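Undergrad: okay, structure incoming, though there's no sequence with it:
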């Protein structure tokens, strides 16, 4: 007999106090935002959203982001995701689910209003909708003529409505219907406005709370099974668990000049190459495997938090072993091995990782990297120093590469603000004053009201109103990353991390080779890991751009 997990799960508010709080909440806030979708599209030149067929049904930023993220991360048969280092990807998706449910609650009520005031009085509602559609089209083509032409059209409709109310062209029930036909949609709009205003204020409250860092965790009762037959909730929880497990993978992908996906571009590289020869007086050195040296390097790097100087240690270094597979720079998909012998879910088993490290790295096989990983600035900066050990013939090569992933785009950290406009009072043209548009405008109420009945047919809704196409290969963190080298302190942190790690690795290599009776002096003379100038003057450069 199977037992069902009835724990509350994400229904309980969660406070994230870890180092990745800020970037997680910034990304999650996009699910609750309003505003035009174009603001999000401008962040990525390779994002080409599907344009709406009718401007009246267009999706705004929060709606498009929410639906796209949920479909991409929880959809059936989806492609693997790029790991989101420095981000709690599951929490971002849970906020998208909550935002979706809040909109669905609003749309259920709006659907009733739309049916009563719009569908029952369809001729009048269509006239009003055509006027709003005309104004939406004019606003996109010629904004200066919008107010003039739109105002004229609405004036004509208002006069027509007044004529139908005062002198309907029919008698009896038909006359009564014509009297109400133009007025009922206006009454329905007023009721819909109150519903939309309450919903928007609630969404903006969630948005502001996430950006300010004082929001509760997402509330998701629908992922808590009501009984053993609640397969929908069980399936949704399973998909979220899969998402969380996928973020813990140790199989990454190298995509040309983009660097390792999820880590950012490679900004620096240092290497040590030298012959392996026995020291004087010894017939041969003790044989070793690359994993033996990698394990020693990992142990020594684990001491980075310690320092003889007070508060001089490097905070919270994370040490990992990575398997990195090559993928085309313009590839739109990544894949992970599904061999049950070498993989434990989304992670490569320890013995398989050791075998990969010891294998000959001279061909199309995946490569092993030892990683020293820092999540700084509350997740806004991810610094990674990766070390790989290679033995070809009797030559040892140890290479250290620096990768950095900068902050998410500034759009995700903006707070909700009232929409302002400037105007001049009659008789005082020399003085401009500032006013505020309503939180929910006239056009926005109509847009939400006509989209509401389509919540049960999302395919039709997306066909009419367009949707957001996410960049591939998609990672919640890496998709919206901004340049970190424009932030002086973040750039300093990335550069400063390199010197102690590289020098620590050099000292480990000398000790390890000496223990195995290798001629360390001859090894050091052939090639030096860091010449004096480079040791003190580490600087970023385009390590993955080759001029040859």
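TA: Received it, and whenever you're ready, just let me know what you need. For clarity, every value in this text was computed on a predicted model and none was experimentally measured.
Undergrad: C-alpha only now, for contacts and for neighbours.
TA: Will do.
Undergrad: for the closest residue in space to residue 470 that isn't next to it in sequence, give me its contacts.
TA: Excluding the flanking residues, the one nearest residue 470 by CA to CA, 6 or more residues apart in numbering is residue 47, at 6.3 Å. If you count contacts by CA atoms under 8 Å, 6 or more residues apart in numbering, residue 47 has them with 41, 468-471.
Undergrad: try it again at 7 Å.
TA: Neighbour list for residue 47: 41, 469-471 [criterion: CA atoms under 7 Å, 6 or more residues apart in numbering].
Undergrad: neighbours of residue 174, how many?
TA: As a burial measure, residue 174 scores 11 neighbours (other CA atoms under 10 Å).
Undergrad: am I right that it is in a helix?
TA: Yes - counting by DSSP: H, G, I helix; E, B strand; the rest coil, residue 174 is found in a helix.
Undergrad: so how far is residue 164 from it?
TA: Residue 174 is 11 Å from residue 164, where distance means CA to CA, to the nearest Å.
Undergrad: now residue 399
TA: For residue 399, the distance to residue 164 - CA to CA - is 82 Å.
Undergrad: quick one, strands of the stretch 251-400 of the chain?
TA: For the stretch 251-400 of the chain, the strands defined by DSSP state E, counting those that start in this stretch cover 251-254, 266-275, 318-326, 343-344, 347-348, 367-376, 381-392, 395-405.
Undergrad: in strands only, show me the contacts of residue 47.
TA: Using DSSP state E to define strands, no part of these is located there.
Undergrad: ok, those vs residue 298, which is closest?
TA: Ranked by distance to residue 298 (CA to CA), the contacts of residue 47 are led by residue 471 at 34.8 Å.
Undergrad: ok, the closest one - contacts?
TA: 46-47, 479.
Undergrad: what about residue 524, which helix or strand?
TA: helix 520-526 (DSSP states H and E).
Undergrad: then residue 443?
TA: helix 442-451.
Undergrad: tell me what that helix is packed against?
TA: helix 184-212 (3 or more CA pairs under 7 Å, 6 or more residues apart in numbering; DSSP states H and E).
Undergrad: okay, pairing it with this:
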């Protein structure tokens, strides 16, 4: 962490929390944010694992306490991105990670309010009649265990067990071996948990409906803003809210860091694998025999390329063309392919996660061979409402008398389709009463009996989430963690996305070459060989098939 980004340093002007994502990048943001409200099984997220990283689900001791996808995702993301001892994060290009975290906070707040009401019901109808509660919980746990094998016969046995206990409870209510206080208590022990279940079901149904409305709204483009009142301090002594507010702003500051990490065959973390590489390298020879060339540095060439790339959206024809690109100087730090964590540079040359400009120039001019970080000039296009991120990275090196301009292409595809699926009503197909040969779809409640029990038994333990993690399990996020690349697909399966990635390479390459040749000419370098090499590379870049440039066949 940089010297100016510490736990006690307030590098933001106010206490406001932005609630909207970056313009033009809402699709990927809202897709990932919708996971905070989902009620599907937590194991579904394993389907979204990418070739870069894989998340995992750690099983707990009792399936009755296991979280659903929304609960596990919200808790895991909140802890990883706002926790006190969190490690460095990978930037999430093409989206706003703060919005996703805010929706996780909002979803957790909604669940806490629901669980507070469920806890009251559990205390009145369960803890006061604890033997009955434990008996009913044991039956439901046994039923879930029997039905866990996805066997219809086992599921029928679990249902028969529940029906049998219900019949036994009715018999005991009718004829009890006790009278007086214990008789009434035994009746309450049987009836109270059932009454509590009925009340809890109404609360759970209303909560599920609210969650699904938010889930659907995010994916429909409405995007309900996440309300996070606990991130706005109410007074100067409100330490918890102030810490949360600073955590959110630190997240945004790290998102805009100019340091990225190269993980070998996995490419630049957050930008995707390197699918193409083109190099122009020739000897620096004076244009006039017997006269030396003017002294210049790699930074002079990089700065000229930077200025030309800023004009990419301009063209001779009114054809739409490129949107305004993001052109930025990057410091690329090497890490291992299977590195479990990354660390951002620290020291006087770093401020608010940003390496200062003069240090970037020094790296560009002097760290071109051997150990240390490297400098790249990147031009990035965020397309398809944030679902496609195309990044072209340019590096200029001068070794002895050879100048090399290398352009590499990186592409990060859309988030997995799991996150873009909208909620569907729960229905069952049944036969009509009279015309039994005809069927009709009947809508079921959003929350069934076993889900009510699961939520009710979890509710009193929400005050201490680690205990819930121990009993029910949790979602283990992939490391080094970044919201976007952890669950991103390759763009090559989408025809138009693949076309966009391939088409961006040629204009960027030729712009970089033209700017470099101009600098060489201004400094008395013979550019004939460079020009010929540029034409050869310009022909090679038109190869229509992407490859795996980071996988060396050696």
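TA: Okay, I see it. No experiment lies behind these values; they were computed from the predicted model shown.
Undergrad: of the strands of the stretch 251-400 of the first structure, which is nearest residue 16 of the first structure?
TA: Judged by CA to CA, the one of the strands of the stretch 251-400 of the first structure that comes nearest to residue 16 of the first structure is strand 367-376, at 14.7 Å.
Undergrad: what span of the second structure is the closest one aligned with?
TA: The aligned range for strand 367-376 of the first structure in the second structure is 374-383, by TM-score structural alignment.
Undergrad: how far off centre is the matching stretch?
TA: Relative to its parent chain, stretch 374-383 of the second structure has a centroid offset of 20 Å by CA atoms, centre = their mean, to the nearest Å.
Undergrad: by how much does it deviate from the first structure on average?
TA: For stretch 374-383 of the second structure, the mean deviation from the first structure after alignment is 0.5 Å (mean CA distance after the TM-score superposition for the first structure).
Undergrad: would you format the strands of the stretch 251-400 of the first structure as JSON lines with distance to residue 287 of the first structure and mean neighbour count included?
TA: Formatted as JSON lines, the strands of the stretch 251-400 of the first structure follow (distance: least, CA to CA, whole Å; neighbours: other CA atoms under 10 Å):
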{"stretch": "strand 251-254", "distance to residue 287 of the first structure": "29", "mean neighbour count": "23"}
{"stretch": "strand 266-275", "distance to residue 287 of the first structure": "14", "mean neighbour count": "19"}
{"stretch": "strand 318-326", "distance to residue 287 of the first structure": "23", "mean neighbour count": "18"}
{"stretch": "strand 343-344", "distance to residue 287 of the first structure": "29", "mean neighbour count": "15"}
{"stretch": "strand 347-348", "distance to residue 287 of the first structure": "27", "mean neighbour count": "22"}
{"stretch": "strand 367-376", "distance to residue 287 of the first structure": "20", "mean neighbour count": "22"}
{"stretch": "strand 381-392", "distance to residue 287 of the first structure": "12", "mean neighbour count": "23"}
{"stretch": "strand 395-405", "distance to residue 287 of the first structure": "12", "mean neighbour count": "21"}
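Undergrad: I'd like those as CSV, with distance to residue 169 of the first structure appended.
TA: Converted to CSV, the strands of the stretch 251-400 of the first structure look like this (distance: least, CA to CA, whole Å):
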stretch, distance to residue 169 of the first structure
strand 251-254, 71
strand 266-275, 75
strand 318-326, 74
strand 343-344, 76
strand 347-348, 75
strand 367-376, 72
strand 381-392, 70
strand 395-405, 69
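Undergrad: aligned to the residue nearest to residue 470 of the first structure, what sits in the second structure?
TA: The alignment partner of residue 47 of the first structure in the second structure, by TM-score structural alignment, is residue 55.
Undergrad: still on that earlier bit, got the contact list for the helix or strand following the helix holding residue 443 of the first structure?
TA: Next in sequence after helix 442-451 of the first structure, counting helices and strands by DSSP H and E, comes helix 458-465. Helix 458-465 of the first structure has contacts (CA under 7 Å, 6+ apart) with 52-54, 57-59, 454.
Undergrad: take these and lay them out in a markdown table including secondary structure.
TA: Shown next, in a markdown table, are the contacts of helix 458-465 of the first structure (three-state DSSP):
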| residue | secondary structure |
| --- | --- |
| 52 | coil |
| 53 | coil |
| 54 | coil |
| 57 | helix |
| 58 | coil |
| 59 | coil |
| 454 | helix |
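Undergrad: which members of the residues you listed are classed as buried?
TA: Neighbour counting by 16 or more other CA atoms under 10 Å classes 52, 57-59, 454 among the contacts of helix 458-465 of the first structure as buried.
Undergrad: out of those, what pair is the most spread apart?
TA: That would be 52 and 454, which, of these, are the farthest apart (CA to CA) at 14.3 Å.
Undergrad: show me what residue 248 of the second structure aligns to in the first structure.
TA: Under TM-score structural alignment, residue 248 of the second structure pairs with residue 240 in the first structure.
Undergrad: how many neighbours does that match have?
TA: By other CA under 10 Å, neighbour count at residue 240 of the first structure equals 19.
Undergrad: helix or strand for the closest residue to it other than its chain neighbours, which one?
TA: Of all residues not flanking residue 240 of the first structure in the chain, residue 90 sits nearest, at 6.5 Å (CA to CA, 6+ apart). Using DSSP H and E, residue 90 of the first structure maps to helix 89-114.
Undergrad: show me the contacts for the equivalent of residue 107 of the first structure over in the second structure.
TA: Alignment note: residue 107 of the first structure maps to residue 115 in the second structure; criterion TM-score structural alignment. Residues near residue 115 of the second structure by CA under 7 Å, 6+ apart: residue 459.
Undergrad: still on that earlier bit, in TSV, list the buried ones among the contacts of helix 458-465 of the first structure along with distance to residue 245 of the first structure.
TA: Below are these laid out as TSV (distance: CA to CA, whole Å):
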residue	distance to residue 245 of the first structure
52	36
57	37
58	35
59	31
454	34
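Undergrad: from those, which is closest to residue 265 of the first structure?
TA: residue 59 (33.0 Å).
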